[in-house]
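Student: this one's sequence-less:
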């Protein structure tokens, strides 16, 4: 049986790892906070292995970490996965980092006889729980085909995007849309309130018109209408993705006028200490202007 390891049991990683357990895989979970490991163990997962042990014993190691530095340190750092990896190990990173970091990891992994795929995900915590995530994969197509059954256990829309870094490029363009739609929802809801239009009435109309979007369907009823912003996906993480998107655009010599203004808006929202709240809390920043 294929032995799996999952490092990063956060809002996305934990339900993904649990779905792998439910599918019958032997899965070892690892997380910085002991509580998440205990939760995973309570749902049938295995815990208690070091990063070195996982790199030597697992057939496939998956990572889902918040920041690029976390990914770089976990995979390429001292006592990281590559330092201890057995030949033939496959590493799948579900995090959103930069295409350049993907290629750097891919090249170092190849030198050690290790396979690496960048496989960023989209679909939120509901998608992670329901195993309906979109997964955009970059790397060697042969390796992608070999691990497709694993990916199909945690996602529904699995796409091979091309060479290393390609999955991340697709994901960053996705995040550009998410940022734009988040700003549009925030400003539209604020405009409605100030213009004396009932927001529930407006949502009932717009959600059945060309203004409908999955972000609107998420942000308004689940967060803005309830005035609660417990993060499903933190604002600071979307801001990080938008910064990466801006860097990708600059590298491609493409000017994104709206992208620049939206990224600045998220930066200002973080200055208001909204970073740990859900990304829909951008509405609070818009209201404050």
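Tutor: That came through, no problem. All values reported here derive from a predicted model rather than from experimental measurement. Numbering: from 1, shown residues only.
Student: From here on, just use CA atoms for contacts and neighbour counts.
Tutor: OK.
Student: Contacts for stretch 10-22, please.
Tutor: With contact meaning CA atoms under 8 Å, 6 or more residues apart in numbering, stretch 10-22 is reached by 6-9, 27, 29, 31, 36, 40, 43-45, 64-65, 124-125, 128-129, 131, 150, 153-154, 232-233.
Student: Just the residues you listed: which are in helices?
Tutor: If you go by DSSP state H, the contacts of stretch 10-22 have 36, 40, 124, 125, 128, 129, 150, 153, 154 in helices.
Student: where's the last one relative to residue 204, distance?
Tutor: Okay, so that is residue 154. From residue 154 across to residue 204, the span is 32 Å (CA to CA, to the nearest Å).
Student: Against that first model, consider the following:
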């Protein structure tokens, strides 16, 4: 793996995943500028050598590559557009990478407006949760131009292992929707399976030993089912953010005139879970509804 230490990376968003991703970039030798709404959330990164920037505009003006991983599409719009946003303040020749799971049309808009001012934009949402972010093993789904992708690839290689250019702007976000649709129905199945094992008088941990290596195997079964059994609901990925993702997927699917019964069921269950007070829990907390 090669890294270009001459590039300064600006990083916006230091949540559950973003903090680990930024930390891995520092460890790889990159100079890092950071900005987040609450400075305290960036303290560990600052202690590790990152430089604090007072605003999005300041970060954009002083960075060669800008990575954002924020909460919602509205946050993406706020960060990228307007006089205080990235597009207005970044230098020509800058690479901007939105790794938020967001709306495909928004990725297309960022790409088009960036190109007008000589900035290269990629949409690159990720999958792998807190574990993948911490270990630098994220799956990275990229939309944009080949030249920009190849230029940024060494940075992506610090953050993940499965890195694929899926197509033009917006393709990364569409691919992430495929990922979230698959997870949505799978999580219902995982919850039902663990609950069934308990009600049948089985040791669910031993059941996992049998079924994770067979046809039922999945990332959620391997990584989240043990947390369900341990009643560990700490967020590797927030319920509220998963609901946001499913709503984007459902909205986009309707625009393409396709049926999504599994997605609709999962969204209704997670909405119920959030209404019960678990919106800030990890997605594995869905099992509470079944128990």
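Tutor: Happy to help now that I have it. Here the structure is a predicted model, which is why all the values come from computation and not from measurement.
Student: coming back round to it: neighbour-wise, which of residue 154 and residue 204 of the first structure wins?
Tutor: residue 154 (27 against 11; other CA atoms under 10 Å).
Student: What sits closest to that one if chain neighbours are left out?
Tutor: By the measure of CA to CA, 6 or more residues apart in numbering, the closest residue to residue 154 of the first structure outside its immediate chain neighbours is residue 131, 4.5 Å from it.
Student: Please say which position in the second structure the one you found maps to.
Tutor: In the second structure, the residue matched to residue 131 of the first structure (TM-score structural alignment) is residue 136.
Student: give me the number of residues near its match?
Tutor: 21.
Student: OK, contacts around it?
Tutor: 21, 24, 158, 159, 160, 161.
Student: how far away is the aligned partner of residue 186 of the second structure in the first structure from residue 128 of the first structure?
Tutor: Under the alignment (TM-score structural alignment), residue 186 of the second structure pairs with residue 181 of the first structure. From residue 181 of the first structure across to residue 128 of the first structure, the span is 21 Å (CA to CA).
Student: of those two, who's got more company?
Tutor: Taking other CA under 10 Å, residue 181 of the first structure and residue 128 do not tie; residue 128 has more neighbours (24 against 18).
Student: Pull up the aligned stretch in the first structure for stretch 158-171 of the second structure.
Tutor: Mapped onto the first structure using TM-score structural alignment, stretch 158-171 of the second structure spans residues 153-166.
Student: in that stretch, what counts as buried?
Tutor: 153, 154, 155, 158, 159, 160, 161, 163, 164, 165, 166 (16 or more other CA atoms under 10 Å).
Student: Format these as CSV; extra columns: secondary structure and distance to residue 240 of the first structure.
Tutor: Formatted as CSV, those follow (DSSP: H, G, I helix; E, B strand; the rest coil; distance: CA to CA, whole Å):
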residue, secondary structure, distance to residue 240 of the first structure
153, helix, 28
154, helix, 24
155, strand, 23
158, strand, 24
159, strand, 23
160, strand, 24
161, strand, 22
163, coil, 23
164, coil, 20
165, coil, 17
166, helix, 18
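Student: can you give me the strands in the second structure?
Tutor: Applying DSSP state E to the second structure gives strands spanning 8-12, 31-35, 51-52, 65-68, 95-98, 120-123, 126-127, 138-143, 160-167.
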